[in-house]
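J.: one predicted model, sequence on top.
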Amino acid sequence: MLNRVVLVGRLTRDPDLRYTPNGVAVANFTIAVNRPFSNQQGEREADFINCVIWRRPAENLANFMKKGSMIGVDGRIQTRSFDGQDGKRVFITEVVADSVQFLETRGNAPQGQGGGQGSSGYRPNQNQNQNQPNNNDYNRPNEEDPFRDNGEPIDISDDDLPF
């Protein structure tokens, strides 16, 4: 059996971040997803899909995404029910997101609306470690590049190939 959902759309409002009594973050949000066809009047319609995401990704979504931001959602469909105030059974179907990708930078967001931090999603405060030395190998000059092309064939046997 398979229950998988992949959506790309824009937030219809700012995510609603809340915390459970145990301190677990949960964000509810709705995304508008365009349909791949036009109606009889030639207009494109959209579906408005309710979603929920938990824990740290919920906090990241609420902190970095705003109404109008384009996001990608990967998750599953879930249906739950409860008794309403009038005593009737209420059914809710929503997407429980496993991950949310931020699909545009702030500069690419629609005018007057917030945006994301790029497709990688969450990015911590970049000024946080500003005074610490950076010891990453990729920031050093390229002294010994093992992938540099010398123009010579390499010696590799078929047994070394993974396929």
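T.: Noted; the coordinates are in hand.
J.: going by C-alpha atoms from here, please, whenever you check contacts or count neighbours.
T.: OK.
J.: next, the buried residues of stretch 81-101.
T.: With burial defined by 16 or more other C-alpha atoms under 10 Å, the residues of stretch 81-101 counted as buried are E94, V95, V96, A97, S99, V100, Q101.
J.: for those, which one is nearest I77?
T.: Closest approach between those and I77, by C-alpha to C-alpha: V95, at 4.6 Å.
J.: and that closest one, that one's in a strand?
T.: Yes - according to DSSP: H, G, I helix; E, B strand; the rest coil, V95 belongs to a strand.
J.: how close does it sit to Q41?
T.: 30 Å (C-alpha to C-alpha, to the nearest Å).
J.: and what of G84?
T.: Taking C-alpha to C-alpha, one finds G84 at 38 Å from Q41.
J.: just the helices from the protein, written as ranges.
T.: 55-64 (DSSP state H).
J.: tell me where it has strands.
T.: 5-11, 16-19, 25-38, 44-54, 70-83, 89-102 (DSSP state E).
J.: and for the last one, what's in contact with it?
T.: Strand 89-102 is touched from outside by 5, 49-54, 57, 61, 65, 69-84, 116-121, with contacts defined as C-alpha atoms under 8 Å, 6 or more residues apart in numbering.
J.: what's the PyMOL line that selects buried ones from the residues you listed?
T.: Buried subset of those, written as a PyMOL selection, criterion 16+ other C-alpha under 10 Å:
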select buried, resi 49+50+51+52+53+54+57+61+65+69+70+71+72+73+74+75+76+116+117+118+121
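J.: this is the comparison structure:
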Amino acid sequence: MAVETITTGNLVADAEVRFTPNGKQVTELRIGATYSRKDKQTGQWQDEGEPVFITAAFWGDGHEHLHNLKKGTRVTVSGPLKVRTYQTQNGEDRTSLELIFPRFLGAIPKGDQQPTYQAPAGGQAQDPWANQNAPF
């Protein structure tokens, strides 16, 4: 059984687009998130605990709308969470968190950036409520 998660955080680097040796496209987002809560006394948000870094790799075509996402952009993604352990070139054991088969749920640009999301080619954005009338 998989641990399904929804993560909202900031990109710690620009979206990375690369290709495998057999030509398959991979768009990778590296996301940093820290649990925070609003202090009732001051009204300020305070970080609680250490930051968590998650990698979401989107395989294949159809993710072109992610290519222009920049460092600092707040994104929301979801998917099954996987813990991967590996060894560095120096022999140190490391652990990383990855979303497998992630879904991109949205982005809010940092500062004065313009929104970068565009509907996939081929017509309207896939909004299931777009052509629905109000039930009253």
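T.: Nice, I can see it. What you are looking at is a predicted structure, and each value in this text was computed from that prediction instead of being measured.
J.: dump the buried residues of stretch 81-101 of structure 1 to CSV, plus distance to F29 of structure 1.
T.: Shown next, in CSV, are the buried residues of stretch 81-101 of structure 1 (distance: C-alpha to C-alpha, whole Å):
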residue, distance to F29 of structure 1
E94, 10
V95, 10
V96, 11
A97, 10
S99, 13
V100, 11
Q101, 14
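J.: setting aside sequence neighbours, what's the nearest residue to the most centrally placed residue in structure 2?
T.: Centroid-nearest residue in structure 2, with C-alpha atoms, centre = their mean: V77, separated by 4.3 Å. Closest residue in space to V77 of structure 2, ignoring its immediate chain neighbours: F104 at 4.6 Å, by C-alpha to C-alpha, 6 or more residues apart in numbering.
J.: could you measure the residue mapped onto that neighbour from structure 1 against S81 of structure 1, distance?
T.: Under the alignment (TM-score structural alignment), F104 of structure 2 pairs with V100 of structure 1. According to C-alpha to C-alpha, V100 of structure 1 and S81 of structure 1 sit 25 Å apart.
J.: before we move on, what about R4 of structure 1?
T.: 21 Å.
J.: same check on L61 of structure 1?
T.: Applying C-alpha to C-alpha to L61 of structure 1 and S81 of structure 1 gives a distance of 26 Å.
J.: what does D16 of structure 1 give?
T.: From D16 of structure 1 to S81 of structure 1 the distance is 21 Å (C-alpha to C-alpha).
J.: ok so, going back, OK, contacts around the residue nearest to the centre of structure 2?
T.: I6, T7, T8, A56, P102, R103, F104, L105, G106.
J.: okay if I get these as a markdown table plus distance to K24 of structure 2?
T.: Compiled in a markdown table, the contacts of V77 of structure 2 are given as follows (distance: C-alpha to C-alpha, whole Å):
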| residue | distance to K24 of structure 2 |
| --- | --- |
| I6 | 26 |
| T7 | 26 |
| T8 | 27 |
| A56 | 16 |
| P102 | 17 |
| R103 | 18 |
| F104 | 19 |
| L105 | 23 |
| G106 | 24 |
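J.: and which of those residues is nearest T27 of structure 2?
T.: Among the contacts of V77 of structure 2, and counting by C-alpha to C-alpha, the member closest to T27 of structure 2 is A56, at 8.3 Å.
J.: wait, isn't that closest one in contact with L29?
T.: Yes - A56 of structure 2 is within contact range of L29, at 5.2 Å (criterion: C-alpha atoms under 8 Å).
J.: how much space between the nearest residue to G114 of structure 1 once chain neighbours are set aside and I77 of structure 1?
T.: Nearest residue to G114 of structure 1, sequence neighbours excluded (C-alpha to C-alpha, 6+ apart): K66, at 4.7 Å. Remark: distance between K66 of structure 1 and I77 of structure 1 (C-alpha to C-alpha) = 23 Å.
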